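A.B. asks: Prediction below, plus the sequence it came from.
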Amino acid sequence: MNNMKVNHISGASLAITLNENVFYTRGYGVFSDGRTITGSTPFPIASLSKSFTALAVLQLVEQGLVELDAPYASYFPDLLPEDERVRDITIRHLLNQTSGLTDKVEPDMTRSPQYQSLEEMNRSLIAVKLANDPGKAYSYHNPNYQYLALLVEKVSGQSFSVYLKKNVFDPLGMKHTFNVSSTQQIIENPAIPRGHYLWFGYPVSKAEPSWFIDGPAGIVSTAEDMAKWMLAQYHSRLLAPELMEQFHTAGQRGPYGMGWLAEEDEQGGRTISHSGIFWTYKAEETIDLDQQLGVAIMFDSGLNAFVNYSAFVDGIARILKGEKAETSVFNSRSMETVMVVLVIGTVLWGGIAIIRMYRSKKSITAGKLIISSVGRLLPALILLSLPQLAAFIGAGRVLPWIGLWTTMSSLIIWLAVLSLVNITNLVCRYRLFFRTR
């Protein structure tokens, strides 16, 4: 609760499993209309959905209907890609995020309008040119799991949502878990708490932007149901043991395996985890397979540059292991306070600098003016280049401006204020320069 308070998170739902038991499920906070959030309140789990999609594919592998190393295109004979390398993409490549597809060659979040169906999504493979040869490089890309969802539909003869319900949710007793195809269905469901983004640390209610999420991010679940999902990772109720082992194994190009980040520490302890990101919702899940400790938590606020969501899971795990969990100094309250001070300080600094400039009797040389222009235009250039910088930092993920705003609104405001102050200063400098000529 203290971590929620210092990070200004208004609502969350937590599930903890220990050994073969549900240790704890609980909701925190309230809906905007005052309803209490409980362990049975549904939350979008975003990219935590990928492990469910991977499980569905592996179930079909177990039935002999899908081969992991078979080309994806072999299941869609009518697919005639212009880039012949598309024919080399295997089911394993899609699962491991090594298909050669990236956000740059196949827009995901930045695509407008968004796709409306998996079939429409599949047709994008006709014209796409791969960024890498299949299997050569890892690149996290949501559409990889949309193609897998369509594969499940093609092979099973059922819609992806129906397949998940019959073969995953119902057998595990996840009675309040379901799959949607777009964020619009989340917005229209009154049972789901409204999402938020943080503006200078304060939660602002906002509808999740339009996004086609069927396959990689479409599942809505509860803390109580997520506890059942985590317990299912310790046995082979839904999958043969050898395939369960593959399900929890890292990929050939890094820790990303089949819908999980699979890691092993120095002592040989195995952990599977995943995070889920929307602009107004966030989710985290970590399962220690050897200690049989699972923690999943869903939030009604989205990705934010100053909120370390994984610290919630780490802190809970530390407490359960008998260790002390401390609130990080790097939190929304402290960092947003710094941003407020920066904005106010920038305005004051800019005003004082202009007053001193007009009072100064020193002449402005052309050389100093040019050097000053370069330095003072730099914040504006950084602001305009934020999508490219975010893509570089985020390993190639291309973010829309709405995503950048909800993730780092205070930073964008400060950069905008700094840019405006600097440009105003430059205008004054140029006026003084030409006035003295």
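C.D. replies: Received it, and whenever you're ready, just let me know what you need.

A.B. asks: going forward, measure contacts and count neighbours with C-alpha atoms only.
C.D. replies: OK.

A.B. asks: residues in contact with residue 85?
C.D. replies: 130, 133-134 (Cα atoms under 8 Å, 6 or more residues apart in numbering).

A.B. asks: buried subset of those residues?
C.D. replies: 130, 134 (16 or more other Cα atoms under 10 Å).

A.B. asks: So which residue is dead centre in the chain?
C.D. replies: Centroid-nearest residue in the chain: residue 277, 2.7 Å away (criterion: Cα atoms, centre = their mean).

A.B. asks: structure B:
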Amino acid sequence: MITSILSTLIVSAVSLGPATAAAPTVDGAAVDAVVRQYREDTALPGVAVAVTHGTEVVRTAGYGHTPDGDPVSKHTTMAAASVSKSFTALAVMRLVESGRIRLDDRVRAHLPEFTMADPRAADITVRHLLDQTSGLSDTTHRSFSGPPVHTLAEAVAAMRDSKPAAAPGTRWEYHNPNFQVAARLVEVVAGLPFADHLRREVFAPLGMADSRTADTASDLPPSAAGHVKVLGLPVALPEPPAFGNGSGGVLTSAHDLAAWLIAQNNGGRGPDGTSVATPRSIAETHTPSTASPSYGLGWFVGVTPSGAPLVDHGGDLFTSTAYQALLPASGHGIAVLANTGMRHGDAQAIGARLIALVEGRRLPPVDDPHTLVDVVLLGLTPVVGALALRGALRSRRWAARRRSTAWTVARLLPLALPLLLLTTIHRVVGLLYRGRDVSWAQVPYLYPTFVVLLSVAALGGVAVLVARLAAAAGRRGSAG
């Protein structure tokens, strides 16, 4: 979901210290040490990790537990979130390889149901969907805060009254429905449900028996549920309602992601040599588009802090995160599935540390400012509540000092501002996330203690407002 666009920035922006003279041996014990230390420092409940080198599996393992208390293993099915986009891209490439579509075909030529309230939509190509240059935008199509959808067909139909924000091919913008349209295109062209096509063309050939797809948050199995941390402690919560198939619906495991990483680094051939794509198709997905030097087809393209080539993608749900990285120069692959939400970015942070391990760089200290913020905001909450109670109890005294009705109303209006902010907070958060669409139900997962403080302020403001209006009305009645 929301902040998958930040995964490459997170990896490349963190200063991990100078390189050592020689890279250490990257083996299972070294991987375990990195992950276990991170869990000790952050109270991360559960995480699964895969590290590969060439066609070999260095380590696949689970650490910690699910919200139900079950141990996380290398076969535990967890949410891949926006890492799913690379799977959708490969599903499309399988159709390209068979000659059933071309990347530069217009989408509507194969998917007539894809219509929008703007003639420019007719020029959107398959490539535009996969490299996020379709012109579609959260600012013109609200897929999270709009009416709910439950299938890929409904997701495409929901776009009929929307418009592109830019001409196709002229601007890069991360927009989840691009990949939902692509997945629906696969369904129609292949004549199979998207889940079945992905299983037949990708999962089964690679031996990814733990993997499947989900349509909505309600389809997540208990093992893919996650947490939000408050005061540094994990709180198990259900994922807020959302549709994500095609853009974020893959469910997978560390064991399965190891096979996927090997195929990506091995020209489309899995651990046993089975091919799921041609080397040309794999290279195509890893090649930046002309409109963005940092995004290919379902993958970000950049460099590590050491300057080595990096092909990666992050995934963010509100209760879990995921990350995958390919290091073409060394032949390593890294994947992480963590059961805490995007507020913490734990999968991306562990991925950055494992990249540092591979490159022989010093790992960064863990920096989690959220606990201090939670302490401050929760500390302010009873203070705000007490001030509201005091204001309500002293409302008669307040009314007795007011002579002008207009001035009284003007003094009361600010009391409604916390309620106004509370009801529109998702729009404010959307602006903070560069115009991304956010539903109101998702905001407490991002800022839980702030929402608690704001809710107390809103209720307190309304209580004081009502008490003062009643006191002012009573004073006027007695005066009359």
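C.D. replies: Thanks, I have the structure now. Everything quoted here is computed from the prediction, not taken from an experiment.

A.B. asks: TM-score, when you put one on top of the other?
C.D. replies: Overlay of the two chains. TM-score (TM-score structural alignment, normalised by the length of the first structure): 0.84; 431 aligned residues with a Cα RMSD of 3.4 Å.

A.B. asks: follow-up on the earlier one: map the residue nearest to the centre of the first structure across to the second structure for me.
C.D. replies: Under the alignment (TM-score structural alignment), residue 277 of the first structure pairs with residue 316 of the second structure.

A.B. asks: neighbours around the closest residue to residue 118 of the second structure other than its chain neighbours, how many?
C.D. replies: Of all residues beyond its chain neighbours, the one nearest residue 118 of the second structure is residue 163 (5.4 Å), with distances taken as Cα to Cα, 6 or more residues apart in numbering. As a burial measure, residue 163 of the second structure scores 20 neighbours (other Cα atoms under 10 Å).

A.B. asks: repeat for residue 53 of the second structure
C.D. replies: 21.

A.B. asks: what about it, distance to residue 328 of the second structure?
C.D. replies: 10 Å (Cα to Cα, to the nearest Å).

A.B. asks: what's the counterpart of residue 363 of the second structure in the first structure?
C.D. replies: By TM-score structural alignment, residue 363 of the second structure lines up with residue 325.

A.B. asks: just checking, its match touches residue 319?
C.D. replies: Yes - contact criterion Cα atoms under 8 Å: residue 325 of the first structure and residue 319 qualify, at 6.1 Å.

A.B. asks: The two: who's more crowded?
C.D. replies: residue 325 (15 against 12).

A.B. asks: and the more buried one, helix, strand or coil?
C.D. replies: Per DSSP: H, G, I helix; E, B strand; the rest coil, the local secondary structure of residue 325 of the first structure is coil.

A.B. asks: now the helices for the stretch 101-250 of the first structure?
C.D. replies: 118-122, 143-156, 160-164, 170-172, 183-187, 223-231, 241-247 (DSSP state H, counting those that start in this stretch).

A.B. asks: quick one, which of those is nearest to residue 421 of the first structure?
C.D. replies: Among these, the nearest to residue 421 of the first structure by Cα to Cα is helix 183-187 (38.3 Å).

A.B. asks: Look at the equivalent of residue 21 of the first structure over in the second structure and say how many residues are nearby.
C.D. replies: In the second structure, the residue matched to residue 21 of the first structure (TM-score structural alignment) is residue 56. When neighbours are defined as other Cα under 10 Å, residue 56 of the second structure has 15 of them.
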